[in-house]
Structures are given as C-alpha cells and as structure tokens.
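A.B. asks: sequence and predicted model, in that order:
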Amino acid sequence: MDELINNQEKRLTLDIVKELWTKTYNTAGKPDWSHILPYYHKDILFRDSIQEIRGFEEFKAMTERLTKRSKDLKMKLVRAAQDGNDFYIEWEMTIGFKKYPNSVMYGMSRLTTNDEGKIIEQRDYYDLWGDIFDNIPRFGKAYRKFMKKKFG
C-alpha cells in the first residue's frame, strides 16, 4: 500500500509542473532539481539543441554540470498546457555564465509521461546561440542578419 501511495504522490500533473518547474531555477540563483527528479523515470530520454541523454543517472549528472557552469539561473514559466501524457512548458530562462553577461533564452519543453505518470521523455527546444549572441553588442545584430540572409 505504501508503494501505491508513493507512486501516486510522484505522478505528474499540470499543477505540479507549474509549481515545481518555477522553483527549480529560483533558489538563490543556483538551480536545484532535487524536488523534480522523483518525477523522472529511470529510463528517461532527454534531448535538446546540443545533446541527447539516456537514463536517470546521466540526466542527473547533466543537471549537476549545469549548476556548476552557471553563476545565476532563473526561469519564468510563460505558460503550461497538457495534452494527454504530454506537458508543454513555454519558458524564459535567464542564465549568467561565469565570465559573460546574463543572457535570456526563450524556449519550450515537452515532457512525456508513461502510464505511471513518470517523465519518460523530455525534449527542449530553443535557439542557444541566437539568444546568447543577442546579448553581445554588435555581434548579435550581425548574427541575426547572417541568419536571415542565409536561412530566411
């Protein structure tokens, strides 16, 4: 019975997503995933613009690397929605790297849960370089001009 209660307590809901993902990045500027890690399945598949990670231990190690690299990290949830087992989070993340000015990155995450309500897949979508380059005087405008000329 205790196992059933524990599984129910860690089943992801839209309210939990809104509450916990806001807290993840607002603990004195340093990210802390300890309160959301219980919602991830041991076989999590995580993908973003630069990496693909399989398995909970690798995912947890990635969160620890991000914490070490960042001097300041904050996330603002713009909106969150649910469609069946998929949760969609639109966000604005302000990140301060050790030697560079703070950058705002705009993105979206899709969290897919399994039948137990655990996150089995997470896909983050964002323009890493564009959002960082926008904060570098003159370079950001040149980068956007190049991208528009070549791709758009």
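C.D. replies: Yes, it's here.

A.B. asks: every contact and neighbour count from this point should use C-alpha atoms.
C.D. replies: Fine.

A.B. asks: gap between the helix or strand harbouring A142 and the chain center?
C.D. replies: For A142, the host element (DSSP states H and E) is helix 139-151. Helix 139-151 sits 26 Å away from the centroid of its parent chain (Cα atoms, centre = their mean, to the nearest Å).

A.B. asks: tell me which residues are up against the helix or strand harbouring G96.
C.D. replies: Under the criterion of DSSP H and E, G96 resides in strand 86-97. Residues from elsewhere that reach strand 86-97 (Cα atoms under 8 Å, 6 or more residues apart in numbering): 14, 69-82, 102-113.

A.B. asks: and here's the other structure:
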Amino acid sequence: MHTQDSRAAVAGITRWFESLTPGNLGQLEAFYTADARFKDPFNDVRGVPAITQIFKHMFVALHEPRFVVTQQIVDGAQAFLVWEFRFRFKRFDTVTEQVIHGGSHLTLTEDGRISEHRDYWDAAEELYEKLPGLGALMRWLKRKANS
C-alpha cells in the first residue's frame, strides 16, 4: 500500500474513531479485517465481534466516551495515532471530565482496513491514579519508588 493511499485510509479511520457512537459500531467491519487483532493494557482479542464488544463495553461503563486524535504518522501500511480519550466516570466522580493520553499503532491491509491495532497508554498514571482509594495508593507507591 502506498503511503498516499494509507493517509487517505487513516484519515477515514480517524474520522470514524472521533465520531464513534453505539449507533455506528456496526461499521466496525468497514475499518477492521474479519480476523483483526486488538490489544490494549486490558484486552487482547481477535475478530470483529470481540473488538465490537470492547467498544460496546466502553459505552456501557463510561459517560460520553470519545477519542480526539491529535497527531497522525503514516508510513506505508503502518500508522500511529496520538490521541486523547475523554470521558466521565459513571461511578466515583461523575462530573469531572477525565483524559487519558495514548497512542495506537495500526497495521493496514492493501484495502486500507486495520489488521493489527495496539493501544499504548499508562494504566497506572492515566487511570488508576484517578480512582478513589486506589489512586491514593498508586500515588504513594510512585513517591516511594522515586525516593
């Protein structure tokens, strides 16, 4: 796949990620191959049905989850998206918008769909430290490790 074609595919993928809703999850197969792999700090799954379940769970577990892609790097069939994941907890602090910073490494097929999707983000800093109780423990452990 030529980088120019990849850039167009990644632009479409980015628009879809940024406008993701429970209503357009059915479009997942237009962006992922049938046997695509998705891996993040909590999941390692293969196939459109399993990936769909991860996104469905996101909408059930969180208020107003959304991705904001801030940078894209495309080289041939490889792409890296730098993003912010914005949401509010349904439990704990339900008012404050939370932000997780991360990135996604995507491998594209010749037809511009994702065959491999790996998310990179620090669960300890970006999530655990924001939770009541556990957050205090994580911050204490971080201070002890750095002293």
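C.D. replies: Yep, that arrived. Predicted, not measured: the structure shown is a model, and the values here were computed from it.

A.B. asks: TM-score for the pair, please.
C.D. replies: Once the chains are laid over each other, their TM-score by TM-score structural alignment, normalised by the length of structure 2 reads 0.76; 138 aligned residues with a Cα RMSD of 2.8 Å.

A.B. asks: follow-up on the earlier one: of the contacts of strand 86-97 of structure 1, buried ones?
C.D. replies: Among the contacts of strand 86-97 of structure 1, those buried by neighbour count (16 or more other Cα atoms under 10 Å) are 70-77, 80, 102-113.

A.B. asks: among the residues you listed, which are located in strands?
C.D. replies: 70-77, 80, 103-113 (DSSP state E).

A.B. asks: circling back to that earlier point, which strands and helices sit next to the helix holding A142 of structure 1?
C.D. replies: The criterion is 3 or more Cα pairs under 8 Å, 6 or more residues apart in numbering; DSSP states H and E, and the helices and strands that helix 139-151 of structure 1 contacts are helix 128-133.

A.B. asks: after superposing, tell me the mean distance of the helix it packs on to structure 2.
C.D. replies: Compared with structure 2 after the fit, helix 128-133 of structure 1 shows a mean deviation of 2.4 Å (mean Cα distance after the TM-score superposition for structure 1).

A.B. asks: please identify the buried residues of that helix?
C.D. replies: For helix 128-133 of structure 1, the buried set under the neighbour-count rule, 16+ other Cα under 10 Å, comprises 128, 130-133.

A.B. asks: mind listing residues that contact that helix?
C.D. replies: For helix 128-133 of structure 1, contacts defined as Cα under 8 Å, 6+ apart pick out 49, 103-106, 139-140, 143-144.

A.B. asks: what's the farthest-apart pair in those residues?
C.D. replies: Maximum pairwise distance in the contacts of helix 128-133 of structure 1, criterion Cα to Cα, is 21.0 Å, between S49 and F139.

A.B. asks: mind telling me what element the residue nearest the centre of structure 2 is part of?
C.D. replies: Residue closest to the mean C-alpha point of structure 2, counted by Cα atoms, centre = their mean, is D119 at 5.7 Å. Assigned by DSSP H and E, D119 of structure 2 belongs to strand 114-120.

A.B. asks: residues in structure 1 matched by that strand, start to end?
C.D. replies: Using TM-score structural alignment, strand 114-120 of structure 2 corresponds to residues 119-125 of structure 1.

A.B. asks: got the buried residues for that stretch?
C.D. replies: Buried, per 16+ other Cα under 10 Å, within stretch 119-125 of structure 1: 119-124.

A.B. asks: let me have those residues in CSV, extended by distance to R54 of structure 1.
C.D. replies: Compiled in CSV, those are given as follows (distance: Cα to Cα, whole Å):
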residue, distance to R54 of structure 1
I119, 12
I120, 10
E121, 9
Q122, 10
R123, 12
D124, 14
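
A.B. asks: let me know the closest of the residues you listed to K98 of structure 1.
C.D. replies: Distances from K98 of structure 1 to those, taken by Cα to Cα, are shortest for D124, at 23.1 Å.

A.B. asks: quick one: contacts for that closest one?
C.D. replies: 47-49, 107-110.
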